[in-house]
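# Okay, sequence plus prediction incoming.
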Amino acid sequence: MPQYIPPQYPPAPAAPRHGRTFGILAAVVAVVATAIGVGAATLGHQQSDIAGPGTAGSVRPVDSQTAPQSLDEAVRRVVPGIVLINTEILGFDNRSGEFGNTGEGAGTGIVLSADGNILTNNHVVEGSRDISVTDVGNGRTYKGTVTGYDRTDDLAVVHLTGASGLAVAPLGNSDDVGPGDSIVGVGNAGGNGSPVAAPGTVTATGKSITASDESGAAEQLTGLIQVAADIQPGDSGGPLVDKNGQVVGIDTAASQGFKMGTGGGEGFAIPINKGVKIAQQIQAGTASNTVHIGPTAALSISVTSAHGTGALVNLVDGNGPAAAAGLQKGDVITGVDNTLIDSPTSLTSTMDQHHPGDTVTLHWNSRLGGPRTAQITLQEGPIG
């Protein structure tokens, strides 16, 4: 049986960040990860489907006999049900102007089912080509595949190929969380390759923040739990644990390519009730205006905010479909089919409604002058 390795106190400093990376339309990257190799004794129940918070089989009963006697014990209950995520980022190389491996990322995930369904932040896996996931409960490493994602709520479900018998994280009820509650954020802080605990308290619920990436695309994250805890890059996607040893939130941290409009010393988490509801939708294969199922469609370009309206093209992959259609650096995308594109955010949202192999009509203003239109068949690109 693998040896249990307790989470570290206090959190380790963030690892150095290497390289600048660009995704299809945006770059969303965590910090560089080191090699991961950690084992833990299997703990907690197992299930093959995703149970919602408060339902039978998903919440560990807590009473005076079983309640944790300390936050450290509470964390020990949850740690076997988390995973450490490493990604290889596929993006634009600024020197060559072409797609390639441009960096690595690290994050955390929460085990929702024994057969390997993992809940994490979308920005942990966005822009990645290869995902390697180490289960803390058994110490094994698996290949991860993104089942689907919700960019608006910054959530994604990753499935671990060949996984079985994983320890499932005990889920609590985030509706019961309130200011003053003691919590612990647990994750792969700084990408150091082992669970790190960040104790603190809840300071507010129902908070909203604006998150943006290097392209200028922005999303409003709402209904968040605000905490006074040292949540760091690499913790993203990890559990926010209450005093009962149950997961009540998904830690969400700023990173190299994922910026949040907040001051220092603040941490945030997505309520677990919301996270599980979206995960169930993704697992059911139900796409929506915000939920994308399956591989990501790519124009194979990088964009940023234009001086006026539209999305300004700042890099074009010479081997991609946009280049074949004549799109060039400095052009401004103004529409996709009948949808007006007024910003990188609207282009990202529109692309999320498509899949590899779809044909779209792209409209843009050429840097050489005049409007242009072309039919483009989308290819598969990096995740998200």
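Happy to help now that I have it.

# Only C-alpha atoms from now on, for both contacts and neighbour counts.
Noted.

# Give the buried residues for the lengthiest helix in the chain.
Determined from DSSP state H, the single longest helix within the chain is helix 272-283. Going by neighbour count (16 or more other Cα atoms under 10 Å), the buried part of helix 272-283 is 272-276, 278-283.

# Packing partners of that helix?
strand 117-120, strand 141-150, strand 155-160, strand 247-252, strand 291-293 (3 or more Cα pairs under 8 Å, 6 or more residues apart in numbering; DSSP states H and E).

# coming back round to it: just give me the closest of the buried residues of helix 272-283 to residue 322.
Closest to residue 322 out of the buried residues of helix 272-283 is residue 282 (29.2 Å), distances taken as Cα to Cα.

# Identify the residues contacting the closest one.
Shown in contact with residue 282 (Cα atoms under 8 Å, 6 or more residues apart in numbering): 147-149, 157, 291-293.

# again, only this time at 6 Å
residue 148 (Cα atoms under 6 Å, 6 or more residues apart in numbering).

# where does it sit relative to residue 213, distance-wise?
24 Å (Cα to Cα, to the nearest Å).

# Included below, for side-by-side comparison, is a second structure:
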Amino acid sequence: MTPIEPVPDGPEAGPAHSATPSPGPPIGSLPRWIPDQPYPSVPMAATPRGRWRTRIVTGLAAIVLAFCAGVTGGYLAHRLDGTNSIIASVGAPAAGVVDRDSLARVAAAVQQSVVSIDAGTAEGSGVILSTNGYVLTNNHVVSMARGRTVQLTFAGGRTATAGIVGTDTAHDVAVVRANGVSGLPAATFGDSQKVQVGDAVLAIGSPLGLQGTVTAGIVSALHRDLRGPARSAGTFFSITDAIQTDAAINPGNSGGALVDRAGRVVGINTAIATAGQSEGNIGVGFAIPSNTAKQIADRIMTS
């Protein structure tokens, strides 16, 4: 079974999401067993928009989508139509995937702009938006923070308390601001509309609490639509045109950066597909497009 789960933060597991796979052969070989669910299942809605768009409907295969935040919880199961395949990786490997020197330079630069976030009930990652302390992350990383404050750890080990500036539950985006800091290395954002299948990418964050972890892969597919219950009772999130990647993403990566070969942030890591009850990476991760995340973050900061 190839379940899909949003990347959990720290000690807790977040809500599950489903992704809409592209047409393909039946998946009759996949187990029909679905893990126990602490939350009610919610069908995943997706509007076809090109050949990469898919729909999650009742079928033979069980798919689980979980947050990339390390949070305790479980999985929401969704069924994938037996006539659809979840794998949509195409194209020849990008040259940058094997260019270790180039990737090392990008990783060293971007790591400085990615922070670890401890929200008490969850742990995740964040991307520095400005020199004066604004940080972009996922709503599910910070939504349960006590007192609307979280602890940030910057590259190099410096820490700071941050207050939640605002959240967008519907799109799983949040902005926090660190107190008493200045001169932070803000990340450079790229145009996610220019991302292509096969592009080399790096995922940077704090999986399992291991800050500054870098993994490499490619963009496996585009235009994935994810929808599911948010961590706040009675609310839902919806991510349109999510970027799918095979770069290893694990619990704690939520809110971290997906960057291109030039070191530009093209996505915010949010969800992963998992097999069975495992929360680990199986090569199917999802990121909110940078254009979407940045637009929402700008609105939050100016509202």
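Everything's here; your move. Computed from a prediction, not measured in an experiment: that's the story for all the values here.

# Quick check: the gap between residue 176 of structure 1 and residue 251 of structure 1.
Distance from residue 176 of structure 1 to residue 251 of structure 1, by Cα to Cα: 17 Å.

# In terms of neighbours, single out the busier of the two.
Set residue 176 of structure 1 next to residue 251 and count neighbours by other Cα atoms under 10 Å: residue 251 wins out with 34 against 8.

# and the end-to-end length of stretch 162-173 of structure 1?
End to end - Cα to Cα - stretch 162-173 of structure 1 spans 30 Å.

# Same check on stretch 17-29 of structure 1?
Using Cα to Cα, the two ends of stretch 17-29 of structure 1 sit 10 Å apart.

# before we move on, what about stretch 176-189 of structure 2?
The first-to-last residue distance of stretch 176-189 of structure 2 comes to 18 Å (Cα to Cα).

# how about that stretch, which residues of structure 1 does it hit?
Per TM-score structural alignment, the counterpart of stretch 176-189 of structure 2 in structure 1 is residues 158-171.

# for stretch 284-292 of structure 2, same thing?
Counting by TM-score structural alignment, stretch 284-292 of structure 2 falls onto residues 266-274 of structure 1.

# hey, where'd the helices end up in structure 2?
Going by DSSP H, structure 2 shows helices at 100-110, 139-142, 290-302.

# of all those helices, which lies closest to residue 62 of structure 2?
Nearest to residue 62 of structure 2, of those and by Cα to Cα, is helix 139-142 at 23.4 Å.

# give me the stretch of structure 1 that that closest one matches.
Alignment of helix 139-142 of structure 2 against structure 1: residues 122-125, by TM-score structural alignment.

# Show the end-to-end separation of stretch 119-132 of structure 2, please.
20 Å.

# Sorry, wrong one. I was asking about stretch 257-269 of structure 2.
Termini of stretch 257-269 of structure 2 sit 6 Å apart (Cα to Cα).

# With stretch 142-161 of structure 1 instead?
End to end - Cα to Cα - stretch 142-161 of structure 1 spans 6 Å.

# Can you tell me the residue that sits opposite residue 203 of structure 2 in structure 1?
In structure 1, residue 203 of structure 2 lands on residue 185 (TM-score structural alignment).
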